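Chemist: Any chance you could fold what I've pasted below:
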Amino acid sequence: MILHFILGSCFGSFFCLIAQRIPINESILSPGSHCNHCQTRLAWYELIPLFSILWQNFHCRYCHSKLPISYFLAEVVCGALFSWHFYFYSWNLLLLFWISTAFLLSLMDIFYLLIDSLLLYLMWGILWLSWFLNASFHWKSVILVAFVMCLILFFAPRSLGIGDCLLLICWSGGLSLVSLAQLLFIASLLGVTYFVFYYVRYRKQLVQLPFIPFLTMGLIIVLSNK
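Modeler: Sure thing, here's the model as predicted:
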């Protein structure tokens, strides 16, 4: 479990970098990891997941500006996801790919309220091809979700983004109607709870809500009960 958590935290750091760079068309390879304030390139010992940022007390060693907590949280959450996966499903690589890409898209939605279309379609193709080959594809779920999403986009286009709708259609191929209903109920409940909490905390309404993180949480809960 500890090794799985460490592995997941390393991926979480990399996913955070991808989620921050790809939507603004920056390379994930160059430049190397650096401070966003002073642009100083980080040494290898400043890139150790979790420990480096704690050791630096969430501040840059060079310009002393405060470092965002997003990387730390991404490393913790992704480490927990990997531990959860290997505990429940051992080496189910397709499922690991599913939750990893869901987590990555969640980060993009949090940072920019959008997702990368190329990554979405790549995930879509791999998942659907695998479900087809394993004879575990759920046509009824896909047809139902596609119909409902079209209605939502036509009658209430501001309630859900196109990316959210496409993601649900993609995931529905691997979920039964019951699992799909559970996912939507959990995600909606979590989203409404956060919306109310935000209003109570800041005394103003949340204009836009990244919904993919709640869909991902719903997906993990549903898969845990399978």
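Chemist: make it CA atoms for all contacts and neighbour counts henceforth
Modeler: Noted.
Chemist: Just the helices from this protein, written as ranges.
Modeler: Under the criterion DSSP state H, the chain contains helices at 2-21, 51-55, 70-89, 93-112, 117-133, 139-155, 162-172, 177-202, 212-224.
Chemist: Can you give me the buried ones in the second one?
Modeler: Just to be clear, that refers to helix 51-55. Counting neighbours by 16 or more other Cα atoms under 10 Å, one finds that the buried residues in helix 51-55 are Ile53.
Chemist: Also the last one?
Modeler: Within helix 212-224, the residues that qualify as buried by neighbour count (16+ other Cα under 10 Å) are Ile212, Pro213, Phe214, Leu215, Thr216, Met217, Gly218, Leu219, Ile220, Ile221, Val222, Leu223.
Chemist: circling back: now render the helices of the chain as JSON lines, adding distance to Gln39.
Modeler: Shown next, in JSON lines, are the helices of the chain (distance: least, Cα to Cα, whole Å):
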{"stretch": "helix 2-21", "distance to Gln39": "15"}
{"stretch": "helix 51-55", "distance to Gln39": "17"}
{"stretch": "helix 70-89", "distance to Gln39": "17"}
{"stretch": "helix 93-112", "distance to Gln39": "20"}
{"stretch": "helix 117-133", "distance to Gln39": "28"}
{"stretch": "helix 139-155", "distance to Gln39": "42"}
{"stretch": "helix 162-172", "distance to Gln39": "32"}
{"stretch": "helix 177-202", "distance to Gln39": "33"}
{"stretch": "helix 212-224", "distance to Gln39": "30"}
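Chemist: Another for comparison:
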Amino acid sequence: MEILFLFIIGTIFGSFFGLLVDRIPAGESIIFGRSHCDSCNHILSFRDLIPLFYQLSSASLCRYCKSKIPLMNFILEFSVGLLFCLAWLNYLSLPQFLMSILSVILSAFDYRHHSFPFIIWLIFALSFIILFPSSLIFYSWLVLALLTEIFDFKIGSGDFLWFFTASFSISFFDEMKLLQIACLLGIIYYLMIKKRDEIAFIPFLTIAYLMLLFGHQILIR
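Modeler: Sure thing, here's the model as predicted:
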């Protein structure tokens, strides 16, 4: 029962994170204003707001206008619920759990809007700096992020900011392995699925990060 309860709590957080992904780029308040369908603007009822259940019961279609509900909402809710359970079962340490949550949120922003919510990253980054010991070498990622804003490196500064926060939960050597895995996944995606000039890279960093974490867990256990 504890696991089920934690999973439900996690999906609620995931639903809120989905609200952030929808409203922040649109400049809407994340506190005021009731949730509504983005297509028909119909105010959603209580049952429409139950995480996972609504999309499962409605075949991912709005009950009012039958427009498609983004699958990303379901993935976000399920992923966060699963992360809550894994952290409770000690498969994730606290910094790994927080980094995983941040990565899922940033992945959703990057995939949906090709944007990087700096304020959300900053909240997590400050939490890492305050709660966990750090090495000065971690801050080299911030320098690279700054240089990216000045010079055109063909890579977003958000990717380097992501690596800065990842440094609090994995070693620099693991980050280099992670980068190789993410690049390989990105190349496969680009060549086989969606050829375009720009692809969202943080989702691949997130997948590689989780692969690395649970790969270590499998070896340890």
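Chemist: May I have the TM-score of the superposed chains?
Modeler: The TM-score (TM-score structural alignment, normalised by the length of the second structure) is 0.83; 214 aligned residues with a Cα RMSD of 2.5 Å.
Chemist: so which of the buried residues of helix 212-224 of the first structure comes closest to Val148 of the first structure?
Modeler: Comparing the buried residues of helix 212-224 of the first structure against Val148 of the first structure with Cα to Cα places Leu215 closest, at 16.2 Å.
Chemist: counterpart of Pro213 of the first structure in the second structure?
Modeler: Matched to the second structure by TM-score structural alignment, Pro213 of the first structure sits across from Pro203.
Chemist: So which bit of the first structure is stretch 10-29 of the second structure matched to?
Modeler: So stretch 10-29 of the second structure sits over residues 8-27 in the first structure, by TM-score structural alignment.
Chemist: Tell me which residues of that stretch come out buried.
Modeler: So stretch 8-27 of the first structure, judged by 16+ other Cα under 10 Å, has buried residues 8-20, 23.
Chemist: swap in stretch 149-156 of the second structure?
Modeler: For stretch 149-156 of the second structure, a neighbour-count test (16+ other Cα under 10 Å) marks Gly156 as buried.
Chemist: Then stretch 111-128 of the first structure?
Modeler: Within stretch 111-128 of the first structure, the residues scored as buried using 16+ other Cα under 10 Å are Phe111, Leu113, Leu114, Ile115, Asp116, Leu120, Met123, Trp124, Leu127, Trp128.
Chemist: how many neighbours does the alignment partner in the second structure of Leu42 of the first structure have?
Modeler: Aligned counterpart of Leu42 of the first structure in the second structure: Leu44 (TM-score structural alignment). Residues lying near Leu44 of the second structure (other Cα atoms under 10 Å) number 15.
Chemist: on that earlier part again, now tabulate the buried residues of stretch 8-27 of the first structure in a markdown table and tack on distance to Tyr62 of the first structure.
Modeler: Converted to a markdown table, the buried residues of stretch 8-27 of the first structure look like this (distance: Cα to Cα, whole Å):
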| residue | distance to Tyr62 of the first structure |
| --- | --- |
| Gly8 | 28 |
| Ser9 | 24 |
| Cys10 | 23 |
| Phe11 | 26 |
| Gly12 | 24 |
| Ser13 | 21 |
| Phe14 | 22 |
| Phe15 | 25 |
| Cys16 | 22 |
| Leu17 | 20 |
| Ile18 | 24 |
| Ala19 | 25 |
| Gln20 | 22 |
| Pro23 | 28 |
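Chemist: By how much does stretch 6-18 of the second structure deviate from the first structure on average?
Modeler: With mean Cα distance after the TM-score superposition for the first structure, stretch 6-18 of the second structure departs from the first structure by a mean of 1.8 Å once superposed.
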